[in-house]
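Undergrad: Sequence and computational prediction follow.
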Amino acid sequence: MRLGLDLFLGNQFQSFKGMRVGLVTNMTGVNEKLVPSIDLFYEHPDIHLAALYGPEHGIRGDAKEGEAVESTIDPYTGVPVFSLYGASRKPSKEMLDPVDVIVFDLQDIGSRYYTYIYTMAYVMEACAEYGKHFVVLDRPNPISGSVMEGNLLEDGIRSFIGLYPIPNRHGMTIGEIALFYKHEMGINCELTVVQMDGWERQMFFDQTGLFWVQPSPNTTGLDMSILYPGTCLVEGTNLSEGRGTTRPFEYIGAPFIDGYRLAKKLNEQKIAGVLARPVSFKPVYQKHRDEVCEGVQLHVADRYAIHSLRTGLTLLETIAEMYPNDFKFVQHNEKYTIDLLAGTKEIKDKILQKKTDEFLECCGEQLERFRKQIKPYQLYK
């Protein structure tokens, strides 16, 4: 298969020859030989790379989650780098003045909570406002484009981890999301999507022949990415989601948990496609830093059978039932984090009342509506 990057550099860049190009990218912007798109653009005789723009974690991926990133000069190319995760998450006029066209080349991981798709939305908005052409170099959805899970974000619950009404596991590529934003969300910029050649919707990332470059410090691999639409909800609780370990979003635990009891309880429920193993771990940062936590590692036994969101909700429901006096939902700026992640305020009660199956049943109608809504923008069979 060939990436949007390959096809753009092959001949599609000709449409923008002579223009000043801005590139939104990070360490995931590489070709099939792992050569960075920054280098490919900078060294190309017919592309004028005038500016770089970095999302959360920075242009080289060395900033932790939530850590502000400063604008700087790229030491390898001397090109100015404007941060899209610092003082502003939307490019200002001054940030776009050096360029005529913005090219977006970032690897998404297929979940609503992941901020790169909202960086793209803000850049598209700015391009619409200041008359810049926006080009997306499409990349695979690593957890396939054939599965969707979850609910649509409710009105009034918008944040940088959930900006538009898309499901937890959205089943789209970054290029398809850009088309959705333009035609359904009204971000009416001049848009070009450079499609991949040879990618099919049912493909997982390890079936593409490409090398995995983790898009952020805690997106460690394919199993983590498959679990993430469900286990990311753990961030909204006082449990460790495994940040600060080698297995984030696969390790789940806390100092008050008995890992053997939890693993036994989860495996008795026969969660489709998942096996739980008791673990003990000590996070080096984030929640429960330097404390011994017991819990489970969730292993993906069958990627085609797993329902990631059901897995995450069953996990939280089980822990809430086992440890009612210890389990808590956490708040940030007087808002429950899990509300922002789940895109609804009802999930807390559903977990505590052991009614998450009821919640998931209600998601079916929303997913069917979303499938019909995005069908015109699906670029791949």
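TA: Here it is on my side, so go on.
Undergrad: use CA for all of it now, contacts and neighbours both
TA: Noted.
Undergrad: how much space is there between the nearest residue to P36 once chain neighbours are set aside and V79?
TA: For P36, ignoring the flanking residues on the chain, the nearest one in space by Cα to Cα, 6 or more residues apart in numbering is V30 at 4.2 Å. Look at V30 and V79: by Cα to Cα, to the nearest Å, they are 18 Å apart.
Undergrad: thinking again about what came up before, the residue nearest to P36: neighbour count?
TA: Number of residues near V30 (other Cα atoms under 10 Å) recorded here: 24.
Undergrad: I'd assumed D39 was in contact with it.
TA: No - assessed by Cα atoms under 8 Å, V30 is found out of contact with D39, at 9.2 Å.
Undergrad: and V103, that one's in a helix?
TA: No - according to DSSP: H, G, I helix; E, B strand; the rest coil, V103 belongs to no helix; its state is strand.
Undergrad: and here's the other structure:
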Amino acid sequence: MKPVFTYSFIFLAYLLMAGCSNTKSPEHSVPKVIVGAERSEIYLPMLAGKKVGLVVNQSSMVDSVHLINFLVSNGVDVKGIYAPEHGYKGNVERGKDVDGTTDPETGIPVYSLYGKNRKPTPEILEGIDVMIFDMQDVGVRFFTYINTMTRVMEASAENGIKVMVLDRPNPIGYYVDGPMLKPGFESGVGLYPIPVVHGLTVGEYAMMVNGERWLKDSIQCDLEVIKVENYTHETKYQLPVFPSPNLAEMKSIYLYPSICLFEGADVNEGRGTYKPFQQFGAPYYTPQDFSYVPKSIPVLALHPKFEGETCYGYDLSGMSLKELQDIKQLEIKYVIDFYNKCDDKENFFTPFFDKLAGSDQLRKQIMEGLSEEQIRASWQEELEEFKLMRKNYLLYDETSMVRQTQ
């Protein structure tokens, strides 16, 4: 249900009465964002008598209760927990398998969707009527949770299982930018032709994948999206629970789309520090105004790039949230800067860079010496086409609540 704002005159009267006071009346504050998982009055009746599978992690909360416990306490027959990267509690080192375990509180079996079977097999889906996806995403193509979701959609469609997405806000859903993923560059960090920053919630993205028939053999799943209430794409949503160990601050999330590109280059992206994606550097970088030494940190980073070496580069952790929110584009200036400073340019990029970028175009443009403006201009036509398609699947307004109340 879309929020309705009918109190324009009341709001103006409130401003007049408030005068110089800084005290805000709760009845005129911005309505609380209510995520899909908290709208149980809608989805619990749909789950009555159903055998349910859950694709969840530590962000899958219903107020202060995890979705697993919430559903079990409400009599839902949960048959399996399907864990993404970092596990269903978010405490697993990147790439580690959690298959074959059980949830200690409920005894429900846990199946890994980040090990050898990234797509659920018919065997681990046997007997399931509804697969629920409820995880906080960050709105970036190479953040792997949306790939987990679409593989679940595909497997569910093939096995006659309904998919229910309990939607959550996109913390950077207020802009769309970056190069598109091109055919032939599909990978574990990008499956479908979308830009790096796609501007969709997981529910909207699921609808796009289904509607555009991107699943294998153009199959479509039986999809239900439980919408977020009181959210628009300009809402600056602050995550109550962070989605992964290295994205444990809003500052890291805002910088993640741009700085994560260094995972495919000869630059440390802040892994091995307590400010991942907020600081980044390499031993060869000049000037040497800022430095740090990456080290192994359990769960966060084991044996990070340039472990034990002094790295020089940037520290963006001092930027305010407002400053970071005002950055509404993929910043490629940092990659260009480090490439220009690197002596061993032939080995600066790794094959993983093309997977993150979605094609080999960005790498080649940087190597050819194109300017940031020239590179950004090369994205625009395809971006505009994507934005037109994106409008077909939007569940939430793109105008801000502030403007709606005026």
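TA: Great, that's in hand. Just so it is clear, the structure is predicted and the values come from calculations on it, not from any experiment.
Undergrad: Three-state assignment for V92 of structure 2, please.
TA: Judged by three-state DSSP, the three-state class of V92 of structure 2 is coil.
Undergrad: Kindly state which residue of structure 1 is aligned to it.
TA: Residue correspondence to structure 1 (TM-score structural alignment): V92 of structure 2 is matched to A63.
Undergrad: doesn't E70 make contact with its match?
TA: No - under the criterion of Cα under 8 Å, A63 of structure 1 makes no contact with E70, lying 10.2 Å away.
Undergrad: Check which residues of stretch 166-184 of structure 1 are buried.
TA: By neighbour count on 16 or more other Cα atoms under 10 Å, the buried set for stretch 166-184 of structure 1 is 166-182.
Undergrad: residues contacting E204 of structure 2?
TA: 393-395 (Cα atoms under 8 Å, 6 or more residues apart in numbering).
Undergrad: what lines up against it once you look at structure 1?
TA: E204 of structure 2 maps onto E176 in structure 1 when the alignment is built from TM-score structural alignment.
Undergrad: And that match, which helix or strand is it part of?
TA: Element membership for E176 of structure 1, per DSSP states H and E: helix 174-184.
Undergrad: do the same with T314 of structure 1
TA: Using DSSP H and E, T314 of structure 1 maps to helix 308-322.
Undergrad: same deal with N267 of structure 1?
TA: Per DSSP H and E, N267 of structure 1 falls inside helix 259-268.
Undergrad: Okay, buried residues for that helix please.
TA: Here helix 259-268 of structure 1 shows 259-260, 262-263, 265-266 as buried, counting by 16+ other Cα under 10 Å.
Undergrad: just checking, next helix/strand downstream of that helix?
TA: strand 274-281.
Undergrad: so what does whichever helix or strand comes after that following strand touch, helix or strand wise?
TA: Tracing the chain past strand 274-281 of structure 1, the next element assigned as helix or strand by DSSP H and E is strand 293-300. Judged by 3 or more Cα pairs under 8 Å, 6 or more residues apart in numbering; DSSP states H and E, strand 293-300 of structure 1 is in contact with helix 222-231, strand 251-254, helix 259-268, strand 274-281.
Undergrad: I'd like the ones you listed as TSV, with distance to K335 of structure 1 appended.
TA: Listed next are those as TSV, based on distance: least, Cα to Cα, whole Å:
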stretch	distance to K335 of structure 1
helix 222-231	20
strand 251-254	22
helix 259-268	29
strand 274-281	29
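Undergrad: The ones you listed: which one's closest to I109 of structure 1?
TA: helix 222-231 (6.4 Å; Cα to Cα).
Undergrad: Run through who's touching the closest one.
TA: With Cα under 8 Å, 6+ apart as the test, helix 222-231 of structure 1 has contacts from 109-113, 142-143, 168-169, 205-206, 219, 241, 247-250, 299-300, 303, 308-313.
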